[in-house]
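*Asks:* could you work out the structure for the sequence below:
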Amino acid sequence: MVQIKTPEQIAKMREAGLVVAAIHAATREAAVPGATTRDLDEIARKVIADHGAKSNFLGYGGFPATICTSVNEVVVHGIPDGKTVLKDGDVISIDCGAIIDGWHGDAAYTAFVGTGHSQELLELSRVTEESMWAGIAAMRNGARLVDVSRAIETYIRRQPRPATGKYGIIEDYGGHGIGTEMHMDPHLLNYVSRKRGRGPKIVPGFCLAIEPMVSLGTPHTEVLADDWTVVTTDGTWSAHWEHSVALTEEGPLVLTAPDGGRAKLAELGITAAPDPAASA
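*Replies:* Below is the predicted model of the structure:
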């Protein structure tokens, strides 16, 4: 069952989304050579506490941290620790969430540590992020879930191939509904699968966490012995971008973007919904 939200509930999710945006800003600034992934987790904990929010990652299925820190070939669910020291040239994806009054926000971004990254890595992150926005743009009243999947996959497939020969759209993980829980129906693939059909119709009140994950090689992953850390099976590096998005009667609202997605959606010819945070 897909949970349809009222405008008041979406406004509360926007509050949670802004906490997530604040975590992103603070951890992005701190993701420098010499920092440990535990340092970033401690920063995220402080931001959540300062905003009077709760973490939806800490304790989720036994997860021991507030954020996921996925470095290089780690796709998702990397566990912060004091031993993983960021080095110049690393790529890190940080995934995190927050709860306000029982309503969830969830988003991820990929950052470059230090300098000297190859154009191939820069392009990997750009392609992944832009495919996310293509999916957001496809979240229109009357569209089907598969239209979002198709928009993500189509954007990626139309990009020039990297030197490795292809982009791998990660198959075992994808986006999801979000609301009173972090992970809810429907599951959102980042590619089109005939087995899944067209999926539910998107209507106002529909909320999705849209999150493409792309590697420089294989679409296949494996889980390490800690039962959390997901890596590419061929060791190629990956990128991960995510936003929580609500469709309203007046258009899409990117709940976890500082500006509600207004600037980026305008580039795509789409008018973002009015931001309830702007009048709060």
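*Asks:* going forward, measure contacts and count neighbours with C-alpha atoms only.
*Replies:* Fine.
*Asks:* and R157, how far is that from G89?
*Replies:* 26 Å (C-alpha to C-alpha, to the nearest Å).
*Asks:* V47 too?
*Replies:* 27 Å.
*Asks:* and for H187?
*Replies:* 33 Å.
*Asks:* which residues touch the spatially most central residue of the chain?
*Replies:* Nearest residue to the geometric centre of the chain (C-alpha atoms, centre = their mean): E242, 1.7 Å. E242 makes contact with 106-109, 129, 132, 209-212 under the criterion C-alpha atoms under 8 Å, 6 or more residues apart in numbering.
*Asks:* could you dump those to a markdown table with neighbour count?
*Replies:* Shown next, in a markdown table, are the contacts of E242 (neighbours: other C-alpha atoms under 10 Å):
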| residue | neighbour count |
| --- | --- |
| D106 | 31 |
| A107 | 26 |
| A108 | 27 |
| Y109 | 20 |
| E129 | 24 |
| M132 | 29 |
| A209 | 31 |
| I210 | 31 |
| E211 | 30 |
| P212 | 33 |
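*Asks:* and of the residues you listed, the nearest to E29?
*Replies:* Of all the contacts of E242, Y109 has the smallest distance to E29: 12.6 Å, by C-alpha to C-alpha.
*Asks:* contact partners for that closest one?
*Replies:* 24, 93-95, 240-242.
*Asks:* same question, R144
*Replies:* 198-202.
*Asks:* how about the nearest residue to it, chain neighbours excluded?
*Replies:* K201 (4.5 Å; C-alpha to C-alpha, 6 or more residues apart in numbering).
*Asks:* and V47, by the same measure?
*Replies:* Using C-alpha to C-alpha, 6+ apart, the nearest residue to V47 is I23, at 6.1 Å.
*Asks:* surely the one you found forms part of a helix?
*Replies:* Yes. Counting by DSSP: H, G, I helix; E, B strand; the rest coil, I23 is part of a helix.
*Asks:* and for comparison, fold this next one:
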Amino acid sequence: MSIKIKTAEEIEKLRIAGQLAAEVLDMIEPFVVPGVTTGELNERIHKHITEVQDGIPATLGYHGFPASSCISINQVVCHGIPGPKKLKKGDIVNIDVTVIKDGYHGDTSRMFEVGDVKPYAARLNKVARECLWLGIEQVKPDATLYDVALAIQNHAEANNYTVVKEYCGHGIGAEFHEEPQVLHYAAEELKDIVLKEGMVFTIEPMINMGKADIKLLPDNWTVVTKDRKLTAQWEHTLVVTKDGYEIFTLRKDEKPFLP
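*Replies:* Below you'll find the predicted structure:
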């Protein structure tokens, strides 16, 4: 496994790309309301990235993906394709965006609640967000990806949720997906991946209300929970610093979200 250690110049480019990705999620928030279609949200995202930020939406055309964002509703784990579906009150929605700027990628996602949601849905969103931050808090030189994954898995399971195993975080830089694979469950092989200053990767746990089993739909993109129960995901891109971490995709006024 060849994990790239980023230079100071690369880190600055990744910082800029990450800030742009975070800005997209702040921009779209007022529009995530009942009655809007996921296609309309995607169109706003596309225009903002290309016209306002002078960036490139990384997902558009990536292995044939047809949109500038992934929008995943309720039981959709990831890679939801925007289209004519309208959001309705009570939905929980993940919007995942990746901006390319000056050749480097910024990747982030967050959950949105459409109107008033059921308490069990709000709780899932909250715990999934806590899982992300508990994972982030483990990041420092000489820690391992096992430490990150164990913190995530323990918190999810303590709340009677499960962690999706088939999809994971990843190294990121000039390439969208680089080594290492950042698993969110405590796999033994993660003990061998020691964090070093200058490593850049995403943490993006997918937390299910029911079982961890998932299913790929016939469009070959959309992934859903097999039992059709709710799922939630939050994602940040970060770099290992000499004494901890720096999050590139921190949104405006966002603070650590720990239990």
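*Asks:* hang on, the earlier thing: overlap between the contacts of R144 of the first structure and the second structure?
*Replies:* Mapping these onto the second structure (both residues aligned by TM-score structural alignment, their matches' C-alpha atoms under 8 Å) leaves 198-202 still in contact.
*Asks:* highest neighbour count among those?
*Replies:* The most neighbours of any of these, using other C-alpha atoms under 10 Å, belong to I202, which has 22 neighbours.
*Asks:* so N208 of the second structure touches V163, yeah?
*Replies:* Yes. In this structure, N208 of the second structure is within contact of V163 by C-alpha atoms under 8 Å, at 6.2 Å.
*Asks:* which residues does T231 of the second structure contact?
*Replies:* Taking C-alpha under 8 Å, 6+ apart as the test, what T231 of the second structure contacts is 74-77, 124, 206-209, 225.
*Asks:* which residue in the first structure aligns with it?
*Replies:* The alignment partner of T231 of the second structure in the first structure, by TM-score structural alignment, is S238.
*Asks:* quick one: the strands in the stretch 151-259 of the second structure?
*Replies:* 162-163, 169-171, 178-182, 200-203, 206-208, 214-216, 223-225, 231-233, 236-241, 244-247 (DSSP state E, counting those that start in this stretch).
*Asks:* E29 of the second structure is nearest to which of these?
*Replies:* Judging the strands of the stretch 151-259 of the second structure by C-alpha to C-alpha, what sits closest to E29 of the second structure is strand 231-233, at 16.1 Å.
*Asks:* still on that earlier bit, and which of the contacts of E242 of the first structure is nearest to G59 of the first structure?
*Replies:* D106 (15.2 Å).
*Asks:* using the three-state scheme, assign the closest one.
*Replies:* Under three-state DSSP, D106 of the first structure comes out as strand.
*Asks:* skipping adjacent residues, who's closest to it in space?
*Replies:* G97 (4.2 Å).
*Asks:* right, and the one you found touches C68 too?
*Replies:* No. Under the criterion of C-alpha under 8 Å, G97 of the first structure lies out of contact with C68, with a separation of 9.8 Å.
*Asks:* which non-adjacent residue is nearest the residue nearest to the centre of the first structure?
*Replies:* E211 (4.1 Å).
*Asks:* just to revisit the earlier point, the residue nearest to R144 of the first structure -> the second structure?
*Replies:* That one, K201 of the first structure, aligns with V194 by TM-score structural alignment.
*Asks:* residues contacting that match?
*Replies:* With C-alpha under 8 Å, 6+ apart, V194 of the second structure has these contacts: 141-145.
*Asks:* any idea how far V148 of the second structure is from it?
*Replies:* Taking C-alpha to C-alpha, one finds V194 of the second structure at 11 Å from V148 of the second structure.
*Asks:* which residue ranges form the helices in the second structure?
*Replies:* Assigned by DSSP state H, the helices in the second structure fall at 8-28, 38-47, 119-136, 145-158.
*Asks:* who wins for proximity to K85 of the second structure among those?
*Replies:* With C-alpha to C-alpha, the closest approach to K85 of the second structure among the helices of the second structure belongs to helix 38-47: 6.0 Å.
*Asks:* quick check: the closest one compared with the first structure, mean distance?
*Replies:* Average distance, helix 38-47 of the second structure versus aligned residues of the first structure after superposition (mean C-alpha distance after the TM-score superposition for the first structure): 0.7 Å.
*Asks:* same for that helix, what does it pack against?
*Replies:* Packed against helix 38-47 of the second structure by the contact rule (3 or more C-alpha pairs under 8 Å, 6 or more residues apart in numbering; DSSP states H and E) you find helix 8-28.
*Asks:* and the angle for the helix it packs on with helix 38-47?
*Replies:* 140 degrees (axes from the mean of the first three to the mean of the last three C-alpha atoms, to 10 degrees).
*Asks:* so where in the first structure does helix 8-28 of the second structure end up aligned?
*Replies:* By TM-score structural alignment, helix 8-28 of the second structure lines up with residues 7-27 in the first structure.
*Asks:* in the matching stretch, what counts as buried?
*Replies:* 7, 9-24, 26-27 (16 or more other C-alpha atoms under 10 Å).
*Asks:* mean shift between that stretch and the second structure?
*Replies:* Averaged out, stretch 7-27 of the first structure is 1.1 Å away (mean C-alpha distance after the TM-score superposition for the first structure).
*Asks:* which of the contacts of E242 of the first structure sits closest to A31 of the first structure?
*Replies:* The closest of the contacts of E242 of the first structure, once distances to A31 of the first structure are taken by C-alpha to C-alpha, is Y109, at 11.9 Å.
*Asks:* okay, now E29 of the first structure: neighbour count?
*Replies:* With other C-alpha under 10 Å as criterion, E29 of the first structure counts 10.
*Asks:* how close does it sit to D50 of the first structure?
*Replies:* 17 Å.
*Asks:* could you do A22 of the first structure as well?
*Replies:* 10 Å.
*Asks:* so which of the kept ones among the contacts of R144 of the first structure is the closest to G114 of the first structure?
*Replies:* I202 (40.6 Å).
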